[in-house]
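Trainee: Pasted the sequence and its predicted model underneath.
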Amino acid sequence: MYLSTVSRPDADPPSSGRPRRGLALVSGNVVALGTVSLITDVSAEMVTAVLPLYLVLGLQLSPLAFGVLDGVHTGASALLRVVGGFAADRFGRRKLVAGVGYALSAVAKLGLLLAGRSVPAIGAVIAVDRLGKGLRSAPRDALITLSTPAEALGRAFGVHRAMDSVGAFLGPLAAFAVLLVVGQSYDAVFVTSFCVAALAVVVLVLFVRERPPGEPTDRPGDPKVSVREALGLLRSRPTRRLLLAAALLGLATIGDGFVYLLLQRREDLGLRWFPLLAVGTSLAYLVLAAPLGVLADRIGRLPVVVGGYAALGATYLLLAGPVHGWPVLALTLALYGTFYAATDGVLIALAGPVLPPRLRTTGIALVQTGQALAYLVSSVLFGLTWQAWGPDTAIRLAALAVAGVLVVTVLLLASPSRLFTRKVPR
């Protein structure tokens, strides 16, 4: 099950010097990228924490309409992820492509002010924000994989995602504080979010290196990555298995907004407490991301990913169960945070070394695109099911989908071939 620890002729060279063990420090580029993600997530989660209330309770959107917008929130970036990933590989400008993505997402926060109460305009602004995320995610993750030896990818992504989750933890608290100060003024949240996002772009420009240590510079006459070479990734059987598994896992995942709306509805929470639901998830993510990353390096990344989706299935079952109260609420948020900690970075760590360095960004973009498109379908279907048969039936069907997808994922990725079972020597 050690897909991400395959020895390849074109794999990243081993790090020089003394081997790093345990929770040793990761590279400076990973820390810089983690800082950018931390600041960006403060901005993003400020908006995410209030957007479901603004759309469903403020604008009176139906569950289906919210599902479409929520799917657009992730799915709109799908094709641009591949274009951005290919451009970053072809021209060797991963930092530049990522920077454009971060800048787009920052500007989108101001776009929410101009959109007013127009649902189509809000949908367009959300799409721009996700286009920015689509551009930046693959180049950022590729820089992490290229800044880290293969045997430490779980730890590197765990540290990065832990820093990212600090931002996710602070963002809803910041939104909560702004709303306490100015009342139910969502515009103030959007303006504050833009200022924070702009700071993240500045940190990226000043501190993230375009070429991590150990990556050779391009020489005049070196062939650039071609479309044909990028399409060649799809001829690799392990890559095809990975892409299919990623898409299926995305299909079994509903949006955070739905999870928090269901919790608010079940527990009859006051609206002012709604932004704090994301804080509980982010706290569990923050605590577990780095330890689960280290665990994935030791026991295999696939078992950790499977465990994460098992936690997601348990979350859905709790949302559909008859038991109420604060202990169940806390357990639900803890399991939801565990899901993110065990899957978000670990899945990319699992994929990284299977992809050649020249096409690393393109390959990661393909994985993320498969998940984004599947997530778009999942959000629309969940919203439609909620509207047709009610939230309880919808969430039970989601739990059933997680169980079925996990079985297929294990069959796809737990291959007996050497490619999936061989460890990298330490």
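Mentor: Now that the structure is in, tell me what you want to look at.
Trainee: all contacts plus neighbour counts: C-alpha atoms, from now on.
Mentor: Will do.
Trainee: Please enumerate the helices of the stretch 1-150 of the chain.
Mentor: For the stretch 1-150 of the chain, the helices defined by DSSP state H, counting those that start in this stretch cover 28-52, 63-75, 78-91, 94-115, 119-146.
Trainee: Below is structure B, check it against A:
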Amino acid sequence: MEKQVIRCSKFVKVLGIITTVLFGLMCVVPLIAGHFLMALCFFPFTFLGIALLLAYQKQTIVIDHNTLTFNYVLKKSIEVRFSEIRCLLLIPLGNRTQMALIDRGYNRLVTLDSIFGNSDLLFDALAEHEVQIVDFEELLEQKKDVSKYVGTLNAIERNYYQSIVQETETIDSISSDRCRFDFEKAKRFLRVLGIVLIVLDGIAFVVGGKLMMVLFVLVILGSYAVYLWYYPYIYIETKTKKGEQVMLQMPFLGAAIALLLNLTSANTFGYDQIAYFKTTSIIAVVLFIPFVIKSVRIKVPQRFVRKLSVVFAVLMMSFTITFPVSFLLTSEKPTHETIVITDKDVDTGNSLTDYELIASWRGEEQEFNVSKSQYLKTSIGDSRRVCIRKSLLGLEYYSVHE
């Protein structure tokens, strides 16, 4: 066999040139102007471009008659004889596949980078020397013994496949003890429900007022109720092909839209952050109780990550519905206090534009979020009224009007 050299793909070279030139200029120009800190910020990106160019030049795989030589930029070259190689192990990790050469003692010889351009030359050389290609995920799906290969996995690969094994056990348990409902009918129901929830979001946005908040809360709590009803047969994402076939898919888009719009609607009111989080904690505990009951009652094994994801989802829901629920549970008449506007400001720091009136209130300078129309018709020195309400949950919130 003639000596062959595999280099990084040309994309690495092109990206290295573009990155080096672009960020190099962004370093040099501020440096000339005396902005040393700005130049320092762009230097790591310039270094990255140089590293890509060095990788294209230095990082190679040399295929010889009996050996493979792996050359690196900063590491010492590794020479591997074909006779030492047991197999090429494919290790799928979601949307990418790691490849490693394994020796006769099931140790990892070298990990193959995915940046090489013509990997077919390597595969042909391995095939010529009768080196097998082993797919680790396929072995797992066929329930074959993989214990000899486990020691070759690094921490990331091991954790990934450990979670797959746990999920497979859950799927097998669910498959052997089928749910007490029509599975296909449930799929059709969830598809229709997803459309209905999005339509309700649209209606809520158009009608506004209290009805808007009622609909948003119903969409969020309705989605959560459906999740609990079908738990653990429902999922948002799975890592196994069998899981996608057996599990129900959660229609979460409607709830996600409602969550975002809830945060937007609460933006025009003010409240004490500590009191807000206290109310959020109360709502979270109330919402989490049904999940604990359902989780304890089912016999299907549940991954810790799955339970943890529900906890975070409950916290997110609780945070976003705290204000709407507090608003709807307000029965007392509002009280009013007069303020004098001392300044105005427009905050464009986030994805939304906040219009703020600034005044001294209760002994300190306070920023009040208002609508754009209210902002435009208010001048510095004008008097405005702060409308203060208190919810049955204990949250005090306020808004400004004429």
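Mentor: Happy to help now that I have it. As the structure is a computational prediction, the values presented were derived from the model and not from experiment.
Trainee: List the TM-score for the superposed pair.
Mentor: Superposed pair, TM-score by TM-score structural alignment, normalised by the length of structure 2: 0.25. Supporting alignment: 150 aligned residues with a C-alpha RMSD of 6.2 Å.
Trainee: May I see the helices of the stretch 1-150 of structure 1 arranged in CSV, with mean neighbour count and distance to residue 197 of structure 1 as well?
Mentor: As requested, these are arranged in CSV below (neighbours: other C-alpha atoms under 10 Å; distance: least, C-alpha to C-alpha, whole Å):
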stretch, mean neighbour count, distance to residue 197 of structure 1
helix 28-52, 24, 5
helix 63-75, 24, 17
helix 78-91, 23, 20
helix 94-115, 21, 5
helix 119-146, 24, 11
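Trainee: export those helices to CSV and tack on distance to residue 299 of structure 1?
Mentor: Shown next, in CSV, are the helices of the stretch 1-150 of structure 1 (distance: least, C-alpha to C-alpha, whole Å):
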stretch, distance to residue 299 of structure 1
helix 28-52, 23
helix 63-75, 31
helix 78-91, 30
helix 94-115, 31
helix 119-146, 19
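Trainee: Select, out of these, the one closest to residue 394 of structure 1.
Mentor: Residue 394 of structure 1 sits nearest to helix 63-75 of all the helices of the stretch 1-150 of structure 1, at 11.2 Å, using C-alpha to C-alpha.
Trainee: Spell out the residue ranges of the helices in the stretch 101-250 of structure 2.
Mentor: Under DSSP H, counting those that start in this stretch, the stretch 101-250 of structure 2 gives helices at 120-128, 136-141, 147-150, 155-176, 183-207, 209-230, 241-246.
Trainee: Tell me which of the helices of the stretch 1-150 of structure 1 lies nearest to residue 159 of structure 1.
Mentor: Using C-alpha to C-alpha, the helices of the stretch 1-150 of structure 1 put helix 28-52 closest to residue 159 of structure 1, at 7.7 Å.
Trainee: Out of the helices of the stretch 101-250 of structure 2, the one nearest residue 328 of structure 2 is which?
Mentor: Short answer: helix 209-230, nearest of the helices of the stretch 101-250 of structure 2 by C-alpha to C-alpha, at 7.1 Å.
Trainee: Show me the contact partners of that closest one.
Mentor: 197, 200-201, 203-206, 234, 250-252, 254-255, 258-259, 261-262, 290-291, 294, 317, 321, 324-325, 328 (C-alpha atoms under 8 Å, 6 or more residues apart in numbering).
Trainee: please redo it, this time with the cut-off set to 6 Å
Mentor: 197, 204, 255, 258, 324 (C-alpha atoms under 6 Å, 6 or more residues apart in numbering).
Trainee: And the helices of the stretch 1-150 of structure 1: which comes nearest residue 177 of structure 1?
Mentor: Of these, nearest to residue 177 of structure 1 by C-alpha to C-alpha is helix 28-52, at 10.1 Å.
Trainee: SS state for residue 163 of structure 1?
Mentor: helix (DSSP: H, G, I helix; E, B strand; the rest coil).
Trainee: Tell me which helix or strand residue 344 of structure 2 sits in.
Mentor: In this assignment (DSSP states H and E), residue 344 of structure 2 forms part of strand 335-347.
Trainee: Can you mark which positions in that strand are buried?
Mentor: Buried residues in strand 335-347 of structure 2, counted by 16 or more other C-alpha atoms under 10 Å: 339-341, 344.
Trainee: go on, stretch 316-335 of structure 2?
Mentor: 317-327, 330.
Trainee: Please apply the same query to stretch 125-141 of structure 2.
Mentor: Quick answer for stretch 125-141 of structure 2 (16+ other C-alpha under 10 Å): 125-126, 131, 133, 136-137.
Trainee: before we move on, what about stretch 378-388 of structure 1?
Mentor: 378-386.
Trainee: Out of the contacts of helix 209-230 of structure 2, name the two that are farthest from one another.
Mentor: 197 and 324 (17.6 Å).
Trainee: circling back: now the buried residues of stretch 316-335 of structure 2 as TSV including distance to residue 43 of structure 2 and secondary structure?
Mentor: As requested, the buried residues of stretch 316-335 of structure 2 are exported to TSV (distance: C-alpha to C-alpha, whole Å; DSSP: H, G, I helix; E, B strand; the rest coil):
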residue	distance to residue 43 of structure 2	secondary structure
317	42	helix
318	43	helix
319	40	helix
320	41	helix
321	44	helix
322	45	helix
323	45	helix
324	47	helix
325	50	helix
326	50	helix
327	51	helix
330	55	coil
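Trainee: Could you single out the nearest of those residues to residue 304 of structure 2?
Mentor: residue 317 (20.1 Å).
Trainee: wait, which of the buried residues of strand 335-347 of structure 2 is closest to residue 165 of structure 2?
Mentor: So of these, ranked by how close each gets to residue 165 of structure 2 (C-alpha to C-alpha), first place is residue 344, at 58.0 Å.
Trainee: how many neighbours does residue 172 of structure 2 have?
Mentor: Residues near residue 172 of structure 2, counting by other C-alpha atoms under 10 Å, number 16.
Trainee: Roughly how far does it sit from residue 17 of structure 2?
Mentor: 51 Å (C-alpha to C-alpha, to the nearest Å).
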